[in-house]
Each structure stands twice: as structure tokens, then as C-alpha cells.
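Chemist: The amino acid sequence is not available; the structure is as follows:
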């Protein structure tokens, strides 16, 4: 899934002030950001491979219909009184910005880095199916109230937005960080038994467990991705965290970078 966000150009050191002011006034759309797709994974003798089509079970690669400025999901959000205005605001400016994905059965959970609404983070829940007219086009099912094609869930994450999601049995683990361009704080929350119902939800702080305060650097080591890690040796639940803007000490050669393993409470 792409971020579905607009992007604002950065000011660059060494450029004239008026040039940087123009850059900061420039907001662009990138078609690659408006992607929501699936690709079949096929097990082979020497590992796994991606496939456009799997004849044995009929699975096909497919994506939600879209173009350079949006897709069917943003079209739906454009009619939402709470979220529509944030589609015009770039990511990292508290605009609409998807930064987390988790799968529960046939449902997809999309975590929003922004907007954070009066301290409340937002998760969108969607379910897709193949279009009747095409084997490579997905459509959104009507799963929300009044025939809406998504559900909304609100979480009290101490004013933070969602940076990533993963599941642990029936629990939802949320990597939360700033919606704006800040280093921290960064926290992992657990919602026990989350998403066992088909209703929209408002989850208050006392319904969440704070399981980890994630270290962060000054301009480096911004936690960006999480997953549970199994080595066969751990005594408890272990989480792998990887970072954007990784510190130089994490980089090894041209292709290798270190993440961190944490034992969760």
C-alpha cells in the first residue's frame, strides 16, 4: 500500500531564500503513492516467488483502480466529513498519510500517520474483492455504516499517529510516532482482542497497553516498521524494529543495515 499522500518539497541548504520559499510552497502528487495492490506469493523448491497469476488456485495480481492523483479509496475519503480536508494537506504536515498495514482474514487495516484529530489517531478498515469486469482490478466492498466502503477506528495514542501495525494472535500492535517531521516520542501499544467485531470503534487510553518506548536519535533512527520475530530461542514475544534515516553505525557496506530486537512486556 502506498501512502496516498501529497508531498511538499524540502528547503535545501545553500539555496537562496526565495528559492526555498518557492520550494516550500510546492505541493505535488506522485502516482506511485496511490497504490493498493496484491501479488500472489508462490512456494517453490528453493524458496518463494511472486507471480502474476497462479493457475492452481486462480489467484491473480490485482490493484485498486487509480491514476496519478488518486484512486478509489481517496475518492471515498473525499466524501468523509472528518477526513476529506486532509487529502489536500501533504504528509508530514498532518495531512492524510497511510503508514501502517495489517491483514486480519479478508480485512485490511490501514494506519494513518495523519491526520491526528485532537489527539486521536485513525485506522481505516477495508475489504477488497475482484471486480466483476476484470481479473486484475480490485474494488472496495461496502462494509461500513450506510453502505460506506470502509470503517473508521479512533485510538488515543498520546497525540501520536500510526507508523506501522502488526498482529499477534487476536491482539493488534501499533507503532506510534509523530505525525509531523519530528524525531519522537515513539511508542508501541497493544490492543488486546482488537477487531474481533464488525463495528467501528473509539479506543481510549485505558483500553491500550503501553509495551515499549522505542529509542530514537536526533535526525536519525526513526522507527518505521515492526514485525514479530521468531528465532526458536526467545523466552517471550520478540519484535523486530527497522528504521528510516538509519544512523551511520547501522549501515554495513552498500546493502546491509541493522535493525533492533526487543522483548515485549
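Modeler: Ah, there it is. All of these numbers come straight from a predicted model, not from anything done at the bench. Residues are numbered from 1 along each chain as shown.

Chemist: going forward, measure contacts and count neighbours with C-alpha atoms only.
Modeler: Fine.

Chemist: what's near enough to touch the nearest residue to residue 219 once chain neighbours are set aside?
Modeler: Leaving aside its chain neighbours, residue 219 sits nearest to residue 183 (6.3 Å; criterion: Cα to Cα, 6 or more residues apart in numbering). The contact partners of residue 183, by Cα atoms under 8 Å, 6 or more residues apart in numbering, come to 216-220, 222.

Chemist: excluding its backbone neighbours, what's nearest residue 127?
Modeler: Residue nearest to residue 127 in three dimensions, not counting chain neighbours: residue 107, with 4.8 Å by Cα to Cα, 6+ apart.

Chemist: Tally up the residues packed near that neighbour, please.
Modeler: By other Cα atoms under 10 Å, 14 other residues sit near residue 107.

Chemist: And for the one 4 residues further on?
Modeler: Residue 111 has 27 neighbouring residues, counting by other Cα under 10 Å.

Chemist: isn't it right next to residue 172, touching?
Modeler: No - contact between residue 111 and residue 172 fails when scored by Cα atoms under 8 Å: they sit 11.4 Å apart.

Chemist: Now for the two: what residues contact both?
Modeler: Counting by Cα under 8 Å, 6+ apart, the contacts common to residue 111 and residue 172 are residue 165.

Chemist: where does the residue nearest to residue 219 land in three-state SS?
Modeler: State at residue 183, reduced to three classes by DSSP: H, G, I helix; E, B strand; the rest coil: coil.

Chemist: hang on, the earlier thing: strands - which of the contacts of residue 183 land there?
Modeler: Counting by DSSP state E, those place residue 222 in strands.

Chemist: can you tell me which of the contacts of residue 183 lies nearest to residue 96?
Modeler: Nearest to residue 96, judged by Cα to Cα, of the contacts of residue 183 is residue 222 at 19.5 Å.

Chemist: Pasting the second one now:
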């Protein structure tokens, strides 16, 4: 099978998803007003794929403490272009999921079976807190449901440095499930030579352990 690149169709200097969301009762005003992403405006920072579904984690906006994950499906339109499949109860181009992450936005997503691991941090330009959550069975949750993912652990952060921005599942040399965390604005102590940087490998523990 040959792979090829494609992008979402654009309309009037925007794409189909942004056009659809502009009329959304929860997110539309943030998009229409062009609120800056780092000021609790619309900002996609997490992405994870399960089968033919794409989950997009929003750093912002956080709505009265609730973070948002968008779920979309794509289908071919013309060569090199994709369109939104009509999904959900009202057959629109996306589904919405609302999650309580202690008032934090989403910095990254990682798929673990049918669970979604969520790296959560401030929506605005603040150092912390940064926390990890597990949304059990998240890929199968119905839309427009208020979900309470399980808190897993705190993630370290620095003073104007070491802002956790990405993660991936990783097994250490003993085979123990772990999480590899990488940071934006890494501390000088993390820098190795001209092009190296040290990441963190954290044991993936559940909150009840």
C-alpha cells in the first residue's frame, strides 16, 4: 500500500474544522473573536489516533474548568485533500468531550489500549501545575458527556523552564511500563552538547497504587 500526504480542505483562508467550529455553542465565540491561543483561546496541542478516529486535545479554551477533546473522522475528497465525515448524534463534522482535569488544559495525548493518557497543564503562560490523567475507555465514551479522568501523578516543572509538552509510552530495561516526557524551554542542566537534550522517564503508576 502506497502512502500519500493529504490535508483538510480549506475555505476562505480557513479549514473545514475551524469553519464548522465557528458556529459551535461552546467554542465558536473563541474562534470568531480570534482569542490568542495562549490566553485561553482555541489551541490544539494533543493528538491521538484510534482506528479511523482522531482525538484532538485542546490546551484552550478551558470552559469553567472543563477541558475539551474533539473527535473527528476524515474521508477522501479529492487527491491530496480530506473532508470531515459527518458523525455524532446530530451528524456534524465532530464530536465534543468535556473532561475535568482540575482546571487544566491539554498539552498532549497518548493512546494506551482503549484508554487515553492526558498530559495536562495551564492554558496560559504559567509554569504549572502539570499532571497526568488516565481517561479509562476514553475512545468509546459518548459525546457531550462530562468525564472525570483518573489522576495518575504529578509531573515536575521548573521556574520559567522545563515545561512538559510531549509524552509517549515507553518500557524501561526491566519491561516496566513507563512514560517518556519531553520539555519545552529545557533547563540548561538538560542540554547535552550542541544538539542533545535529556528527557525524563517516569514510572507509569496508577493513583491507587
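Modeler: That came through, no problem. Remember, predicted model here, so these are calculated numbers, not experimental data.

Chemist: hang on, the earlier thing: residue in structure 2 paired with the residue nearest to residue 127 of structure 1?
Modeler: Aligning on TM-score structural alignment places residue 107 of structure 1 opposite residue 53 in structure 2.

Chemist: Just give me the longest helix of structure 1.
Modeler: In structure 1, assigned by DSSP state H, the helix with the most residues is helix 17-24.

Chemist: which residue numbers in structure 2 go with that helix?
Modeler: On structure 2, no counterpart of helix 17-24 of structure 1 exists by TM-score structural alignment.

Chemist: dump the residue contacts of the match of residue 107 of structure 1.
Modeler: Contact analysis of residue 53 of structure 2 by Cα under 8 Å, 6+ apart lists 71-74.

Chemist: which of these are buried?
Modeler: Neighbour-count burial (16 or more other Cα atoms under 10 Å) applied to these gives 71-74.

Chemist: which non-adjacent residue is nearest the aligned partner of residue 158 of structure 2 in structure 1?
Modeler: Correspondence of residue 158 of structure 2 to structure 1, assessed by TM-score structural alignment: residue 217. Of all residues not flanking residue 217 of structure 1 in the chain, residue 183 sits nearest, at 6.8 Å (Cα to Cα, 6+ apart).

Chemist: Alignment lookup: that neighbour to structure 2.
Modeler: Aligned counterpart of residue 183 of structure 1 in structure 2: residue 127 (TM-score structural alignment).

Chemist: Kindly report the same for residue 264 of structure 1.
Modeler: Taking TM-score structural alignment, the alignment pairs residue 264 of structure 1 with residue 204 from structure 2.

Chemist: So for its match, what's the nearest residue that isn't a sequence neighbour?
Modeler: Per Cα to Cα, 6+ apart, closest to residue 204 of structure 2 is residue 178, 4.7 Å.

Chemist: After the helix or strand harbouring that neighbour, which helix or strand is next?
Modeler: Following DSSP states H and E, one finds residue 178 of structure 2 within strand 177-184. Following strand 177-184 of structure 2 in sequence order, the next helix or strand is strand 191-192 (DSSP H and E).

Chemist: right, and the helix or strand after that following strand?
Modeler: Following strand 191-192 of structure 2 in sequence order, the next helix or strand is strand 196-197 (DSSP H and E).

Chemist: mean deviation of that following strand from structure 1?
Modeler: Compared with structure 1 after the fit, strand 196-197 of structure 2 shows a mean deviation of 0.9 Å (mean Cα distance after the TM-score superposition for structure 1).

Chemist: Can you pull out the residues in contact with that strand?
Modeler: 186, 190-191.

Chemist: Separate out the buried members of the residues you listed.
Modeler: Buried subset of the contacts of strand 196-197 of structure 2 (neighbour count, 16+ other Cα under 10 Å): residue 186.

Chemist: can you put the contacts of strand 196-197 of structure 2 in a markdown table and add distance to residue 85 of structure 2?
Modeler: What follows is these, written out as a markdown table (distance: Cα to Cα, whole Å):
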| residue | distance to residue 85 of structure 2 |
| --- | --- |
| 186 | 39 |
| 190 | 43 |
| 191 | 44 |
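
Chemist: Would you check how far apart the residue most central in space within structure 2 and residue 139 of structure 2 are?
Modeler: In structure 2, the residue lying closest to the centroid (Cα atoms, centre = their mean) is residue 46, at 2.2 Å. Taking Cα to Cα, to the nearest Å as the measure, residue 46 of structure 2 falls 14 Å from residue 139 of structure 2.

Chemist: max-length strand in structure 1?
Modeler: Taking DSSP E as the criterion, structure 1 has its longest strand at strand 120-130.

Chemist: ok, average deviation of it from structure 2?
Modeler: Once fitted to structure 2, strand 120-130 of structure 1 is off its aligned match by 0.4 Å on average (mean Cα distance after the TM-score superposition for structure 1).

Chemist: what span of structure 2 lines up against the next helix-or-strand element following that strand?
Modeler: Using DSSP H and E, the helix or strand that follows strand 120-130 of structure 1 in sequence is strand 137-140. Strand 137-140 of structure 1 corresponds to residues 81-84 in structure 2, going by TM-score structural alignment.

Chemist: gap between that stretch and the chain center?
Modeler: Relative to the centre of its chain, stretch 81-84 of structure 2 is centred 21 Å away, using Cα atoms, centre = their mean, to the nearest Å.
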